[in-house]
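# pasting the structure only:
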């Protein structure tokens, strides 16, 4: 039974930052990081745009960034959270730079600040169009230099361990996290990872939909595990669809992202006839917030019957474009798109969930000793709609605050908690056919894409709820009699997340930000 002082689930910017800070502060404490794929595979890796931080105090200010965030969140942001996240941004940026992260600079040596939809000023620091990849590279290098950190790749967290696994009574009706049950994908054994403090930073939920910008790992595992452990999950109805994912007719699942910064750079949206249309929906046109742009594209596609619209870059300085967006340019070239002559076919795709596990200002969930950070959490920063490039910033700020609180409470935690039992698979067997799992997964994704997409209705949501209920019942029967596999656990987690999105969509009676119901 592996025993650690700290357990981190996930290897994106949130988990890495937290692990690095804890490991450096407590070189005598042990820390385990489990990640279900390779250590470099996370939503962070695919974050193109950058990180919002106020550096130019002449044409920008903290108050402007705060106001832009509040406007994007459409009245549902926690203003206290917005203020401290924005104000702490420069300190968190300095740490990244000190750890070796490289951000692009202009000719005079100042940081090249980008501008994205919803921002009133240039304030996005970036590394070309692979900012997340660069941040993760630097953080991983730092983590690997910490001898007290053990990274377990291809280890799948199945469930958080709380009192419901132990023969003990609850105190104050609130649960405590004692670690997690983790499946070693090589040995196929589920091991008990005990820890005094657990950080849940396992990313988003994109693959609950058919088309998403997220990597294959984004199946809502952390949110589902926390929900089963009786953490409070909120605002799941606010799923942000990125307006401009590359449309490829033969590609399903993860869609290549065309960064919002491309529109900030001057690219224009056009319909299949080549006509602009954003002026009909918002005075900011292409630089409107993501919810508005996504709904506009969705409406244009429904009106015309087309499967995509175009993003026009033909009028831009392509030499400067290549310097800023080399990854996007190379991707377009690889599928035969010449940006000097051709427009890019784009379609909205599931991108980011603004809700998640509710946490306080220190990253603590309702479950004792369970911290939650990054996209898995709901901090109050985003409200009903995330402002572009605030997510990397949020992860860094909350990883720091969670670290500080972890230091404060560590010695108050019992060193000898009850021993959790070993995971039992008595009476289960290996599935004869994986088709049952893959079929149900595809069915969940189809239900969500068809009925719970950018624009929803009560009728469609009720239909989705009814159809999902049968899949829930089938999967629970399968779960009880089948040996655990990553595929089965992911399916169960996707179903939990889908149900949360549907039920919380039905409960919301007002259109806000990324949530839009016709009735």
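Yep, that arrived. Not measured: the values here are computed from a predicted model.
# going forward, measure contacts and count neighbours with C-alpha atoms only.
Will do.
# just the strands in the stretch 151-300 of the chain please.
155-160, 179-184, 189-200, 211-212, 233-234, 239-246, 253-254, 268-270 (DSSP state E, counting those that start in this stretch).
# so which of those comes closest to residue 31?
strand 189-200 (8.6 Å; Cα to Cα).
# just checking, what packs against the closest one?
Counting contacts by 3 or more Cα pairs under 8 Å, 6 or more residues apart in numbering; DSSP states H and E, strand 189-200 is packed against strand 3-9, strand 179-184, strand 370-372.
# what distance separates it from the centre of its chain?
Centroid displacement of strand 189-200 relative to its chain, using Cα atoms, centre = their mean, to the nearest Å, is 22 Å.
# can you list contacts of that strand?
Contacting residues not belonging to strand 189-200 are listed as 1-10, 15, 177-184, 222, 369-373, 376, 406, 410, 413-415, 420, 422-423 [Cα atoms under 8 Å, 6 or more residues apart in numbering].
# alright, now check it against this:
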């Protein structure tokens, strides 16, 4: 059986290793280089249950609470139940999590967690260490890897997926497969300000939509509260606040307690909105005050953040540093069941490209790497069991998962290199439109304007020819679906927040 894995973050690499170890013929296709994507940028860690006094049930309760009532309890149960095995597997594959002198795992706490249950590596380089270990494992296993392979579309017949169409070195190439696992990540590049790398353009989600797979919850976009407000977006891990850093306004007031009794450790959506509002009120960024931790502790626990902040002219051991929110994580995506199966037989999804139901309306900190490992393994197991004989049965079963579908345009967008005069489509114009109108704080008028503008750009679209133009087409498709979903959800819940007057966040 041949399995095509598209994407090489934690979900894709885990899926590929599991499928290979089950005796399948596996090929990894990745847009950039092996191990690229959001995973190596993850500063936080992997949430789980590591000590007495904590439990999977407590982890599940925190996950459900952060999800604002919209998480799937069964998916959350899978996450916390399978978590221990997947974490042990990461360690066995060579991930060097940080440990105390006695050899026990060092545990941190982040917002909305009721206990210290997050392991990290290299202080604030957990994702990079996981990517290193898993890519090494893939290479040692001899799994075929095709780099520089851009996913253009899924190959379908009889309402089932049987391969992928790729853009490789400027040429379109079709690769048949018995099963396709999409693990292409999210779509952070929808927004003018994001923590995501440039390649996060929603490629897998868009391809699944064009093929007719169900997607949902695209309106739930998590904005990380603390990005260094100087230079290119650089994330200041939530773990810094978990260690005791505070958020203060220009008067030194810890304003987050005005919004939530947990203050800086409230759910991310609450903290991000509090920061946006206070920054708009005072006309300048709020500040993260980590001085109480001391220079030595900051350098040891957060070596990457310590280095970058100093390179940008800040001594955060002596001064509070300016921070602002930015788009960070997409809770919605391709609808899957608990095994990673989508509504199209032959197509599976895992990681940020998938909507497993774990996150609901708001992701609990450090659950994303865990989700990628847990559901990447499950998708591989389901894909391994899949066969042409049982696809008809799969088709009947997956119909019940159909939550929403989107009619997509037959033409795609071609971007210009510059932002233009604001009237026509460009990637920069789309990103600013989404940031202003479908961002952290949303209004009826702003959403309506976004939907109308995106539809006009779709009407004017032309066929893409280069990878950048295919990416722009994907961004436009996912943007239109995201804005429409935000219009349809009229109540405020979790990361989707609507108010009467939009506070400018720029």
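Done, it's in. Because the structure is a prediction, the values reported are computed rather than measured.
# out of the strands of the stretch 151-300 of structure 1, flag the one nearest residue 91 of structure 1.
strand 189-200 (22.0 Å).
# quick revisit: make CSV from the helices and strands packed on strand 189-200 of structure 1 and add mean neighbour count and distance to residue 78 of structure 1 to it.
Below are those laid out as CSV (neighbours: other Cα atoms under 10 Å; distance: least, Cα to Cα, whole Å):
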stretch, mean neighbour count, distance to residue 78 of structure 1
strand 3-9, 23, 26
strand 179-184, 24, 30
strand 370-372, 29, 17
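# tell me which of the ones you listed sits nearest to residue 326 of structure 1.
The minimum distance between residue 326 of structure 1 and these falls on strand 3-9, with 32.0 Å, by Cα to Cα.
# related to what we said a few turns ago, quick one: closest of the helices and strands packed on strand 189-200 of structure 1 to residue 90 of structure 1.
strand 370-372 (22.5 Å).
# on average, how far is that closest one from the matching bit in structure 2?
In the superposition with structure 2, the average deviation recorded for strand 370-372 of structure 1 is 0.3 Å (mean Cα distance after the TM-score superposition for structure 1).
# so where is that strand in structure 2?
On structure 2, the counterpart of strand 370-372 of structure 1 by TM-score structural alignment is residues 347-349.
# follow-up on the earlier one: closest to residue 264 of structure 1 out of the helices and strands packed on strand 189-200 of structure 1?
Across these, closest to residue 264 of structure 1 is strand 370-372 (Cα to Cα), at 31.7 Å.
# C-terminal to the closest one, what's the next element?
Helices and strands here follow DSSP states H and E; after strand 370-372 of structure 1, the next one along the chain is strand 377-378.
# what about that next one, distance to the chain center?
How far strand 377-378 of structure 1 lies from its chain's middle: 10 Å, per Cα atoms, centre = their mean.
# what sits up against it?
Defining contact as Cα under 8 Å, 6+ apart, one finds that strand 377-378 of structure 1 is touched by 201, 223, 233-235, 354-359.
# now do the closest residue to residue 134 of structure 2 other than its chain neighbours against residue 83 of structure 2, distance only.
Excluding the flanking residues, the one nearest residue 134 of structure 2 by Cα to Cα, 6 or more residues apart in numbering is residue 13, at 6.4 Å. Computed as Cα to Cα, to the nearest Å, the residue 13 of structure 2 to residue 83 of structure 2 distance reads 17 Å.
# if you count what's nearby, which of those two comes out ahead?
residue 13 (27 against 23; other Cα atoms under 10 Å).
# which residues touch that one?
By Cα under 8 Å, 6+ apart, the contact set of residue 13 of structure 2 is 7, 35, 134-135, 138, 376.
# return the members of those classed as buried.
7, 35, 134-135, 138, 376 (16 or more other Cα atoms under 10 Å).
# quick one: contacts for the closest residue in space to residue 368 of structure 1 that isn't next to it in sequence?
Once flanking residues are discounted, residue 368 of structure 1 sits nearest to residue 176: 4.4 Å by Cα to Cα, 6+ apart. Under the criterion of Cα under 8 Å, 6+ apart, the neighbours of residue 176 of structure 1 are 162-163, 367-370.
# which of these does structure 2 keep?
Here is what carries over to structure 2 from the contacts of residue 176 of structure 1, by both residues aligned by TM-score structural alignment, their matches' Cα atoms under 8 Å: 162-163, 367-370.
# quick one: the aligned residue in structure 2 for residue 305 of structure 1 from residue 225 of structure 2, how far?
The alignment partner of residue 305 of structure 1 in structure 2, by TM-score structural alignment, is residue 283. Here residue 283 of structure 2 is placed at a distance of 17 Å from residue 225 of structure 2 (Cα to Cα).
# compare the two (neighbour count), which wins?
Ranked by neighbour count (other Cα under 10 Å), residue 283 of structure 2 and residue 225 place residue 225 first, with 27 against 10.
# translate that one into the numbering of structure 1.
When structure 1 is aligned by TM-score structural alignment, residue 225 of structure 2 is paired with residue 243.
# same check on residue 466 of structure 2?
Per TM-score structural alignment, residue 466 of structure 2 is aligned with residue 485.
# mind listing what its match touches?
Going by Cα under 8 Å, 6+ apart, the list of residues near residue 485 of structure 1 reads 183, 188.
# done for today, thanks.
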